[in-house]
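>>> give me a model of this one.
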Amino acid sequence: MLEHGIQAYVDEVNSTLSKIAAPNSAAGHREFRESLMEFFPTRFPAGMTIRNRFIEAPGRQIGIRIYRPAGWQEGGGAALFFHGGGFVSGSVFTHDIYAAGIAETAGVQVISINYRLAPENPYPAAFDDCYFTLEWLAQNGAVMGIDPERMVIGGDSAGGNLAAACALKARDKDGPTVRLQYLIFPCLDTDFNLHSYLENKNDPFLKRSQMMGFWKDYLSGRYDLDDYYALPLRCPDYSRLPAAYIVTADHDPLMDEGEIYARKLEAAGVSVQYRCVEGAMHGFLRARFTSKLAAAELEQLGRTIREAVMR
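This next block holds a predicted model:
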């Protein structure tokens, strides 16, 4: 059973969905996600400033959105945020509620990345955009008013995958310093027969069948990949990775892989905080204004990010 505040949010969303055509393609899913935000505009806290800009990358521009909370000062750390959406949808706009909420509760600058989407841009396009942005910020921190030695990276769902992959590559390539990887109900592998996938196959915001389609688009159907930047649960060595904060939900089909990842990191000597939130489902942090449970979890996430950045 969902916590009552989360259930209230689900009921409100379901009522709204009747006004929007159901998507039947990746492009349709994008339009669906963007349209939904017109009914649920983000409430930005007083004093927060938001700025959009582009980073020049080889053959492309990467859009970013910068959130600076009231009282923000130059020279501090920053949290990178990679949005969810099954690799095929989502944007800095659809995930304002996450990035702004993290900036507010952590009291740090948050930089959200508008990476390329599948199926038009399958793996590794999104990953390349996210890692390029991480490297760019490490090299150009002064431009953004941040200390590049005090960065954390994270995201929700597909964004959690991209954050875990960036942490792995930064370790492998002696890349940028990452103080924390915060993974919010991340998707990390393609084992659709895990218990949570079968038990929670009809999660209100993420169906098992949807996730299968998202992975197909992202990986171009190549489920047998041994590339752990695409599928972080297939990495053979988790040592020397940054500390992790991993949040899952007991009604989420992705619950098991988040827990498995936490245990693998712990076994490799990585410091891990793992939280499985009871009475919650995929995307539950969006209910922060109707659910005390969701609000408390966001506050806890913010505190953890602030501690990592400030230490």
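>>> use CA for all of it now, contacts and neighbours both
Noted.
>>> quick one, helices of the stretch 201-311 of the chain?
Along the stretch 201-311 of the chain, counting by DSSP state H, counting those that start in this stretch, helices occupy 208-219, 255-267, 292-310.
>>> okay, the ones you listed in a markdown table with distance to residue 145 and mean neighbour count next?
Converted to a markdown table, the helices of the stretch 201-311 of the chain look like this (distance: least, Cα to Cα, whole Å; neighbours: other Cα atoms under 10 Å):
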| stretch | distance to residue 145 | mean neighbour count |
| --- | --- | --- |
| helix 208-219 | 34 | 19 |
| helix 255-267 | 32 | 20 |
| helix 292-310 | 14 | 19 |
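>>> to compare against the first, here's the next sequence to fold:
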Amino acid sequence: GVGLVLAERDESHQVKFQFQMIPMVTERFMKDDPKPPKSKIEKASTGFHQGIADLLRNGGASLEDHWIWPNLAPDSLVKKAPPAVIYTCEYDMYKEGSDDAAALYERNGKLIEYGVQAGCHHGHYFQFSKASTPATFNAFANVFRLHLCRSTKENASAKVFTGPAFKCKGKMDDDLVDDIEQELAMMNETTREMMTHDFVVDTMRPAVSATQDQYEAPEYAEYLDGCNVETVEGFGGPAYHERAITQTCYIHKAKGSTGIKPCVVYYHGGGGWGGDAREYFPLVNRMAMEADVTIISCNYGLAPERPAPLGILDAYACLKDVLKNHAKYGIDPSRTCIAGESGGGYITAGVGLVLAERDESHQVKFQFQMIPMVTERFMKDDPKPPKSKIEKASTGFHQGIADLLRNGGASLEDHWIWPNLAPDSLVKKAPPAVIYTCEYDMYKEGSDDAAALYERNGKLIEYGVQAGCHHGHYFQFSKASTPATFNAFANVFRLHLC
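Got it, this is the predicted structure:
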């Protein structure tokens, strides 16, 4: 209830999270035939809880009011509530109601974690002599250490990609089906031979830029206006790597955010041949706002004008500029990571390998490869199984990208083209990695390979696959799956950076 008051008053930012422990939040008891399943203890306590509702109401609020049963709160309010950790017990009279609460907060991108302790009942841990009690208090302590203190060793083993949103279901979300069909059609029409310099400059880059038109929709307004964004010219360049050139970068800080902040050095997507950091403002702002971090979004040289590894070296030089001039940018260099999506995931992985080559991986806390373009699978007629429908369709497109990245230079079997080809000896020295992809992403199989590569070398922090979604679905803020995506991104930064 306090969480809902905070939501009503736009004050949820004043607490880090809410912890609902064996919570009495469900309206199930008010119905003769509540949602299944109906447990034995839930059935037995129906009259008791109907009486509680009468006491809480006392002739005032409706029995269908969320001030009586918080699970009845509308999505519009829960979206604004503090993020929630929910704990219950397998034989708790509120178990089914806690399931509903977890679904409510998950649906609105506000569930941090939901835990059900096995074999226990409501309030069992009040009896300190019981065998189950130490595990309960250990879990409670870890919730506070992990989500409140954020400085303990437990952070290293904590998981972000949990819950229904990250359990693949073999079915695409209904509101994304049309999108994937359009993506398949475009990929099927794009051949390797089409991906020339002129085609990229005259057709592909303008098409990427045109996606900004969607930002005029009302769901983007809050995020377009939610950050102070500073433009910095002449970023990076040969002062930090002899083959790099200077770039324009943007410093995103949530309005009202003060003090020295953790920093995400972010690389935009676009396949290594397109895109501009300016085209990603709503996404970057949303991440900065939800995680309360400073994000420095960096441009880098695009292929074929800047073939591999030059774009990567431009991005590396930008990172080095951030680290050297951290006081000027108001960030904490000891809490800095690199991140990027799609082609920016390729750049992120590449920068990680440059850091590994130079024995500088300790200078960042981790790398976050988001729906990353890192796989050589597209270069083979018969790549590693399984080969998904979207991976098959995009083969020619990605062979063309490889040609652009190479531009007569690096081998098509080079890890500066496809970072998954990096040798174990180099990956062992790279920054630890968080990797995120989607169940129907064209890079899903390549992300599986990347996760295996980093896992094999002791460098994988966590790998998450969002269920029912495709590549870049979260660019559309109106989609039902988008809040869970940004909640996961924010939790990656809160957990592993902050």
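>>> re the thing from before, which one of the helices of the stretch 201-311 of structure 1 lies nearest to residue 190 of structure 1?
Of all the helices of the stretch 201-311 of structure 1, it is helix 208-219 that lies closest to residue 190 of structure 1, at 7.3 Å by Cα to Cα.
>>> before we move on, back to that, so for residue 79 of structure 1, which of the helices of the stretch 201-311 of structure 1 sits nearest?
The nearest among the helices of the stretch 201-311 of structure 1, by Cα to Cα, is helix 292-310 at 7.6 Å.
>>> one step back: please identify which of the helices of the stretch 201-311 of structure 1 is closest to residue 46 of structure 1.
For residue 46 of structure 1, the closest of the helices of the stretch 201-311 of structure 1 is helix 292-310, at 17.0 Å, according to Cα to Cα.
>>> before we move on, the earlier item: now render the helices of the stretch 201-311 of structure 1 as CSV, adding distance to residue 200 of structure 1.
Listed next are these as CSV, based on distance: least, Cα to Cα, whole Å:
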stretch, distance to residue 200 of structure 1
helix 208-219, 8
helix 255-267, 9
helix 292-310, 19
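>>> for these, which one sits closest to residue 69 of structure 1?
helix 292-310 (12.3 Å).
>>> for the closest one, the distance to its chain's centre please.
15 Å (Cα atoms, centre = their mean, to the nearest Å).
>>> quick one: list the elements packing against it.
Applying 3 or more Cα pairs under 8 Å, 6 or more residues apart in numbering; DSSP states H and E, we find helix 292-310 of structure 1 packed against helix 4-17, strand 76-82, helix 96-106, strand 146-156, strand 180-184.
>>> residues near residue 317 of structure 2, how many?
27 (other Cα atoms under 10 Å).
>>> is it correct that it is in contact with residue 236?
Yes: at 4.6 Å, residue 317 of structure 2 counts as touching residue 236 under the criterion of Cα atoms under 8 Å.
>>> what residues are shared contacts of these two?
The contact sets of residue 317 of structure 2 and residue 236 overlap at residue 244 (Cα atoms under 8 Å, 6 or more residues apart in numbering).
>>> residue 371 of structure 2 matches what in structure 1?
In structure 1, residue 371 of structure 2 lines up with residue 185, judged by TM-score structural alignment.
>>> is its match in contact with residue 258, as I believe?
Yes: in this structure, residue 185 of structure 1 is within contact of residue 258 by Cα under 8 Å, at 6.4 Å.
>>> shared neighbours, the two?
Common neighbours of residue 185 of structure 1 and residue 258 (Cα under 8 Å, 6+ apart) are 246, 247, 248.
>>> for the first one, give its distance to residue 285 of structure 1.
This points to residue 246 of structure 1. 14 Å (Cα to Cα, to the nearest Å).
>>> just the strands in the stretch 1-150 of structure 1 please.
Ranges of strands in the stretch 1-150 of structure 1, per DSSP state E, counting those that start in this stretch, are 49-57, 60-68, 76-82, 109-114, 146-156.
>>> turn the helices and strands packed on helix 292-310 of structure 1 into a markdown table, including distance to residue 226 of structure 1 and mean neighbour count.
Putting those into a markdown table (distance: least, Cα to Cα, whole Å; neighbours: other Cα under 10 Å) gives the following:
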| stretch | distance to residue 226 of structure 1 | mean neighbour count |
| --- | --- | --- |
| helix 4-17 | 37 | 16 |
| strand 76-82 | 23 | 27 |
| helix 96-106 | 31 | 24 |
| strand 146-156 | 23 | 24 |
| strand 180-184 | 21 | 28 |
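>>> could those go into CSV alongside distance to residue 218 of structure 1?
As requested, these are arranged in CSV below (distance: least, Cα to Cα, whole Å):
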stretch, distance to residue 218 of structure 1
helix 4-17, 25
strand 76-82, 15
helix 96-106, 23
strand 146-156, 16
strand 180-184, 19
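>>> quick one on the thing from earlier: between the strands of the stretch 1-150 of structure 1, which gets nearest to residue 302 of structure 1?
Closest to residue 302 of structure 1 of those is strand 76-82 (Cα to Cα; 10.2 Å).
>>> which one (most neighbours) among the shared contacts of residue 185 and residue 258 of structure 1?
residue 248 (28 neighbours).
>>> counterpart of that residue in structure 2?
Using TM-score structural alignment, residue 248 of structure 1 lines up with residue 437 in structure 2.
>>> residue contacts, the nearest residue to its match once chain neighbours are set aside?
Distances taken as Cα to Cα, 6 or more residues apart in numbering put residue 371 closest to residue 437 of structure 2, at 4.4 Å, once the chain neighbours are dropped. Residue 371 of structure 2 sits next to 341-342, 345, 435-438, 441, 443-444, 447, 471-472 when contact means Cα under 8 Å, 6+ apart.
>>> between the residues you listed, which sits nearest residue 301 of structure 2?
residue 345 (14.7 Å).
>>> not counting sequence-adjacent ones, nearest residue to the closest one?
Residue 345 of structure 2 sits nearest to residue 372 (Cα to Cα, 6+ apart), 4.2 Å away.
>>> what is the burial count for the one you found?
As a measure of burial, residue 372 of structure 2 has 31 neighbours, counting by other Cα under 10 Å.
>>> any chance of the strands of the stretch 1-150 of structure 1 in a markdown table with distance to residue 101 of structure 1 as columns?
Converted to a markdown table, the strands of the stretch 1-150 of structure 1 look like this (distance: least, Cα to Cα, whole Å):
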| stretch | distance to residue 101 of structure 1 |
| --- | --- |
| strand 49-57 | 13 |
| strand 60-68 | 10 |
| strand 76-82 | 11 |
| strand 109-114 | 10 |
| strand 146-156 | 12 |
